[in-house]
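Enquirer: Next input, structure requested:
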Amino acid sequence: MNEKELLQKAIEAKEKAYVPYSKFPVGAALLTKSGKVFTGCNIECASFGGTNCAERTALFKAISEGEKEIEAIAVVSDNEDYTFPCGICRQVILEFGREIKIILGNKKGQIQVFTIEDLLPKSFSGVDLEKK
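Expert: A predicted model of the protein is given here:
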């Protein structure tokens, strides 16, 4: 699956977002190394701490289905500019590999690609726990 196809899956997932408070729908599509795609949208809660981002929704769906080898995650919103994963999502994504591609699309159809390492340099991960 190429970057544009994965972004299209993220756009479709965005349409399912539950965002009665922020009115800021986000969609994500995750590609595993085995070729499976898992989608997610943001899901808000009146108690904002209970809100879950699109990226983590897709990631948790993949992990709960036994897929732990992640190739890429595409992220889109209705914003004119790119919507980057939040800090919590970056940390959770990093848990499954430093080379995971983050594919961002904007309303103009432009694409930017980063690794999670690019977005979260000098990070703390499970490797640090092994250095005790």
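
Enquirer: Only C-alpha atoms from now on, for both contacts and neighbour counts.
Expert: Will do.

Enquirer: Contact partners for the spatially most central residue of the chain?
Expert: Centroid-nearest residue in the chain, with C-alpha atoms, centre = their mean: residue 55, separated by 2.8 Å. Residues near residue 55 by C-alpha atoms under 8 Å, 6 or more residues apart in numbering: 27-30, 40-42, 73, 75, 85, 89.

Enquirer: Are any of these buried, and if so which?
Expert: Buried members of the contacts of residue 55, counted by 16 or more other C-alpha atoms under 10 Å: 27-30, 40-42, 73, 75, 85, 89.

Enquirer: In strands, which of those appear?
Expert: Members of those lying in strands (criterion: DSSP state E): 27-30, 40-41, 73, 75.

Enquirer: Now render the buried ones among the contacts of residue 55 as a markdown table, adding distance to residue 106.
Expert: Shown next, in a markdown table, are the buried ones among the contacts of residue 55 (distance: C-alpha to C-alpha, whole Å):
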| residue | distance to residue 106 |
| --- | --- |
| 27 | 12 |
| 28 | 13 |
| 29 | 15 |
| 30 | 17 |
| 40 | 17 |
| 41 | 16 |
| 42 | 17 |
| 73 | 15 |
| 75 | 9 |
| 85 | 14 |
| 89 | 19 |
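
Enquirer: Alongside the first, I'd like the structure of this one:
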Amino acid sequence: MDDEDLLAAARDALENAYVPYSEYPVGAAVETADGSVYTGCNVENANYSNSLHAEEVAVGRATADGHRELATVVVTSAARDAVTPCGMCRQTLAEFCEDDTPVLCDTGGGFERYTVGELVPDTITPGMLGVEP
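Expert: Prediction:
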């Protein structure tokens, strides 16, 4: 799938965001190594720490279907402000992505382009814990 199709999928997911507190809807799309695409949106909760982030929902859906490698990540917000994944989401992406996996952040007229390694250098890895994925 090309970048524009992934962006369209992320924007579609954004429409389902449940954001009564922040009023800041976010959508994400992840493409797996085999080309499957999974989307997610943020889901807020009155207990803010229980809120789900769009990237984590998308990764969770892919993982639930057995995928363990992501090839591309796209993130968008209604503001089209090139929002990047938060620290928690970056760590989750690092679990399923290589350092050079592209992360595309929607500017409204294109993308800010990063890699997972740029967004989260020196991340905690399974190898640091003595685990081979």
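
Enquirer: Post the TM-score for the overlay when you can.
Expert: Remark: TM-score between the superposed chains equals 0.93 [TM-score structural alignment, normalised by the length of the first structure]; 130 aligned residues with a C-alpha RMSD of 1.3 Å.

Enquirer: so residue 50 of the first structure makes contact with residue 42?
Expert: No: taking C-alpha atoms under 8 Å as the definition, residue 50 of the first structure is not a contact partner of residue 42, at 11.0 Å.

Enquirer: Excluding sequence neighbours, find me the nearest residue to residue 39 of the first structure.
Expert: Residue nearest to residue 39 of the first structure in three dimensions, not counting chain neighbours: residue 29, with 4.3 Å by C-alpha to C-alpha, 6 or more residues apart in numbering.

Enquirer: residue in the second structure matching the one you found?
Expert: Taking TM-score structural alignment, the alignment pairs residue 29 of the first structure with residue 29 from the second structure.

Enquirer: Name the surrounding residues that touch stretch 3-13 of the first structure.
Expert: For stretch 3-13 of the first structure, the surrounding residues in contact (C-alpha under 8 Å, 6+ apart) are 26-31, 39-41, 73-77, 103-105.

Enquirer: related to what we said a few turns ago, which of the contacts of residue 55 of the first structure sits closest to residue 60 of the first structure?
Expert: Distance ranking of the contacts of residue 55 of the first structure against residue 60 of the first structure, using C-alpha to C-alpha, places residue 40 first at 9.0 Å.

Enquirer: Tell me who's in contact with that closest one.
Expert: Counting by C-alpha under 8 Å, 6+ apart, residue 40 of the first structure touches 10, 13-14, 27-29, 54-59, 61.

Enquirer: So which of the residues you listed belong to strands?
Expert: In this view, those that belong to strands under DSSP E are 27-29.

Enquirer: related to what we said a few turns ago, what distance do you get for the residue nearest to residue 39 of the first structure to residue 131 of the first structure?
Expert: Applying C-alpha to C-alpha, to the nearest Å, the value for residue 29 of the first structure to residue 131 of the first structure is 33 Å.
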